[in-house]
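**Q** sequence? don't have it. structure:
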């Protein structure tokens, strides 16, 4: 069969590589596995049960089709619900488990959601009062045992007749039909509902699979821990399903290390910050070593920093790298399960140093790029023929057209481009012009092939001297330091550029202990004269790579990390610049007397 819709994945897998562990999750300390056949049964029964509740496509119109929301961490139930809803022509509305109540109310109201699937009691406690205020919602179901109805109760009501009816409905669902509306909070404004069809996401999945490439391999295991609400992880999940790769869902961010050692995955996706955290732990462990072991450790790290996959290194360097791999990097690989073939990172710029170090250590990391509006992948560094260039997001995937506007804005055309924004025709017309999606990102092509992201179009600012400054390259360079968690560059209409910096306090604590510096809390740490001097030196080093008008002249260290809970970050962990600038207005004013 030639699959054209997302939910065809299960039938495709049954036909080509039926598995005992299509999906797996940790229950009572053991990995509970669902076979392809069991997964298919769950999906069909859930579809049939929802049909009994009156859920359907209603003439296959985006406006009239029933909407089902899901608020849960990634798990087998998430994907099962996704496909069960798709099979009826209803529309899934995935919502981040960290979404604030105001945005949640907006999404549920605009989409006129009828039913909500929620993960656990903790999420229910947080969101129940908001859900109860939405008049369109008929009921809430949970995946875990909670104070609301359990989702398995829906499946109980399925009958042979309703299951047969689901098959009839499926036959009328075309690839052009909408599969989901994903709301992106963005860095400004109210959430925007991105409408994606089966064709959008399937095209992106298949183009990415063929371009990267990712082989069909039923022996492979993927570890999933990024939210499935994010189109990046959702798209990859369907690539896994169509490639016969088992999906094991991590217990949570705090258990990733344990889960990696247990599952021994061949592939996982992540945001760069996770890789930075992993490397921070590796470095801190290195600092604990003594004598020759410590010297060998840092000799190996410094060697890896010089690694270039496109350069023909001299025999001595390669010999030394081989020694470093045997003595040091082999332990890193073992900590990551010992079977990693691919780590794919996106969502933010990955520090080039990290890419060099991990790849030198035979832990292959590939950086890609794409917005939700493109389902999402536009480009990715390739896993074959050395088609990777560190510092770029790789070549554009096969099947898409790319053009750069005169101001450098990245535009893309192809079957992956969204249907539009839900209930926002004006914004749709502003974003898609003659079939070209205008991403709002600024970039350039290196060697005419490798896409490099330089900034967001709306984030460029001009100093009072009339010079333009792109804040992201500066911020990314600062965050290459393992001692910097977050940074924002400011200076619009000012004489010079400044920065607010949030230290990585776990790394800073270890650094201060190594230097015998005493502190009781974060506030004391950032006030310590030696700490201030050290951060000044980090900034001075970063400044060397930028023009004088771009260099940071003043900075302030902050004692609290930014988060989704405190509002400075979106659920995708993107920086909300306007929120940060407003929140720290007084501190910023002091930088520009």
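**A** Received the coordinates, thanks. Fair warning: this is a prediction, and the values are worked out from it, not measured in the lab.
**Q** contacts and neighbour counts: CA atoms only from here.
**A** Fine.
**Q** what's the next secondary structure element after the host helix or strand of residue 541?
**A** According to DSSP states H and E, residue 541 maps onto helix 529-543. Per DSSP H and E, helix 529-543 leads on to strand 552-557 as the next helix or strand towards the C-terminus.
**Q** Name the residues of the helix holding residue 541 that are buried.
**A** Buried residues in helix 529-543, counted by 16 or more other Cα atoms under 10 Å: 531, 532, 535, 538, 539, 542, 543.
**Q** Equivalent analysis for stretch 219-234, please.
**A** 220-234.
**Q** try stretch 180-189
**A** 180, 181, 182, 183, 184, 185, 186, 187.
**Q** Ok, stretch 452-470 next?
**A** Buried residues in stretch 452-470, defined by neighbour count with 16+ other Cα under 10 Å: 452, 453, 454, 455, 456, 457, 461, 462, 463, 469, 470.
**Q** farthest residue from the center of this structure?
**A** residue 161 (40.3 Å; Cα atoms, centre = their mean).
**Q** any idea which helix or strand comes after the helix or strand containing it?
**A** Using DSSP H and E, the element containing residue 161 is helix 160-170. Next along the chain after helix 160-170, taking DSSP H and E as the criterion, comes strand 178-184.
**Q** name the helices or strands packed onto that following strand?
**A** Applying 3 or more Cα pairs under 8 Å, 6 or more residues apart in numbering; DSSP states H and E, we find strand 178-184 packed against strand 91-95, strand 192-197.
**Q** Put this next to the previous one:
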């Protein structure tokens, strides 16, 4: 099977994961498939060893009673063991159920019960305790602990270490994969990915062999460098997330790309510095954090270094203006920029491990224009794309060399994919990588999939040059008491342009005016406070500092100047804590759970509104205010 000859996702219609895995094993048995860091040392694993571990585990699952179509949950941090478990489940004919490793016992209980999982993998002792505390563990045939250092003391009878579960099995990997390849069909469901919904319980998106392979193939269309070059990628997002799973599991089957797993995803910044990836995909928040680190370094240099940096930025602005204008670049400016890049910008990029980054994309949230331009001034070809779990890959991508923020590009250069916009502005998509429905949710499936089209729920506009711009989620519209309908997402994007603001939540449904809850960027704002010798040592101090409040007030005023009167923020509060999945107000991919956010910070929100008029009317009508 010549994977390199595949030019369209449609050509994967009759292909399965075990077939491609076996092709890799046959073509490059002694080549390195991935690398894992353990106890401070990097370990390279060949395709031969990788396939052997997968075949052994898959055989053990089948021996333990796993049937075709049975569901198997994985809850754990990104690691080679997660990858092996995922591959083994799919190659054995099972259905992998991804569970975020930070999930609560209640969330785990929902996923296990809803999916009907019969086996589960726990990444570590911590995740094992969560599964055991979910109330669903006794219904599982076996819980396999992936951590090779797990001691295994005082556990229920159905809990076993990975090595103990596989025992002495020594499968013939090639024969096993060939056999499973003949038994599998591209239309077989191989995984259920639970979307972290902003409201209600998560929905399990069912993905087939075709879904995950055609979805991964979308990445090969992002530019000629994706297919022509060898790449290094750090798997730093949870592997139950579509992007991380593709980077680790499916992209290496169709591209010359090597995944790297650090000690843990909590150490992702150090891992990136060590690996120096050539391909990176992450939400804007990651780029904002790294940019803040670089700026802190640039501003902390000697007087001469700061002068050199400012001069280099002036040259970079001229060079970027030339590139974006599409005119012939000024040779003198181009040569100066190359010197600046080599002597100033690349050493700064090396501070975060980005000095060899060739392909950089962002998705899942709007990229602030200033942040995107900053990376481009430093010489990084940062671009945006659009995707979601239900279409696995991406259907929109910025193809221009130096694009501006504010759009998500144009439809994929693959005739197998189609993108259309309905009269109400909703974008719909169809193509080979779509999911096939929500597990146990027939009505939601009927709503999302109609006549082969995925109804994305996202409102878009197409500009005069064919570029798509995301406007809002179809159902995320605020209707104020004044009768105005506004998009909270657009306003939040404007507020997040500030380097001192990492997140904003606009409030105003049924209210007279709009307000906002602000999460400040801890790194940038702390550096700002330290430069003024303010007595601030932790995040909560920022929310209580009057000087910091004045700083954010000025940043919100800048955003208001770019907004229509009905969209302007009349008041705000700095949140006393950083938003996170752990406090229930964010999904693991940093999408806001608006309902939970409103409930958690209700007392703080109430301080933003003067309800004296409402209370006066209630009192007049005999109701308690």
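**A** Arrived safely, thanks for sending. A quick note: this is a predicted structure, and the numbers were derived from the prediction, not measured.
**Q** TM between them?
**A** Comparison of the two superposed chains (TM-score structural alignment, normalised by the length of the first structure) gives a TM-score of 0.92, and 583 aligned residues with a Cα RMSD of 2.4 Å.
**Q** Among the buried residues of stretch 219-234 of the first structure, which are located in strands?
**A** Among those, the members falling in strands (DSSP state E) are 221, 222, 223, 224.
**Q** for the stretch 51-200 of the first structure, what spans make up the helices?
**A** 76-87, 101-111, 121-132, 152-156, 160-170, 198-211 (DSSP state H, counting those that start in this stretch).
**Q** what's the average distance of the longest strand seen in the first structure to the second structure?
**A** Looking across the first structure with DSSP E, the single longest strand is strand 436-446. On superposition with the second structure, the mean distance recorded for strand 436-446 of the first structure (mean Cα distance after the TM-score superposition for the first structure) is 1.3 Å.
**Q** The second structure: matching residues for the very next helix or strand once past that strand?
**A** Sequence-wise, the next helix or strand downstream of strand 436-446 of the first structure (DSSP H and E) is strand 450-456. Per TM-score structural alignment, the counterpart of strand 450-456 of the first structure in the second structure is residues 467-473.
**Q** Buried residues in stretch 251-265 of the second structure, which are they?
**A** 251-263, 265.
**Q** Would you mind giving the residues you listed as TSV with secondary structure added?
**A** Shown next, in TSV, are those (DSSP: H, G, I helix; E, B strand; the rest coil):
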residue	secondary structure
251	helix
252	helix
253	helix
254	helix
255	coil
256	coil
257	strand
258	strand
259	strand
260	strand
261	strand
262	coil
263	coil
265	helix
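**Q** so which pair among these is furthest apart in space?
**A** Farthest pair in those (Cα to Cα) is 254 and 263. Separation: 26.0 Å.
**Q** Buried ones in the longest strand of the first structure, by neighbour count?
**A** Going by neighbour count (16+ other Cα under 10 Å), the buried part of strand 436-446 of the first structure is 436, 437, 438, 439, 440, 441, 442, 443, 444, 445.
**Q** Also stretch 303-317 of the first structure?
**A** Of the residues in stretch 303-317 of the first structure, those buried (16+ other Cα under 10 Å) are 303, 304, 305, 307, 308.
**Q** Also stretch 521-530 of the first structure?
**A** Buried positions in stretch 521-530 of the first structure, judged by neighbour count with 16+ other Cα under 10 Å: 525, 526.
**Q** what's around residue 215 of the first structure, how many residues?
**A** Using other Cα atoms under 10 Å, residue 215 of the first structure has 15 other residues around it.
**Q** ok so, going back, can you list the helices of the stretch 51-200 of the first structure in TSV and add distance to residue 34 of the first structure?
**A** Output for these, formatted as TSV (distance: least, Cα to Cα, whole Å):
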stretch	distance to residue 34 of the first structure
helix 76-87	8
helix 101-111	31
helix 121-132	24
helix 152-156	15
helix 160-170	20
helix 198-211	23
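**Q** quick one, which of those helices is nearest to residue 564 of the first structure?
**A** Among those, helix 101-111 sits nearest to residue 564 of the first structure (Cα to Cα), with 11.8 Å.
**Q** which bit of the second structure covers that closest one?
**A** The aligned range for helix 101-111 of the first structure is 105-115, by TM-score structural alignment.
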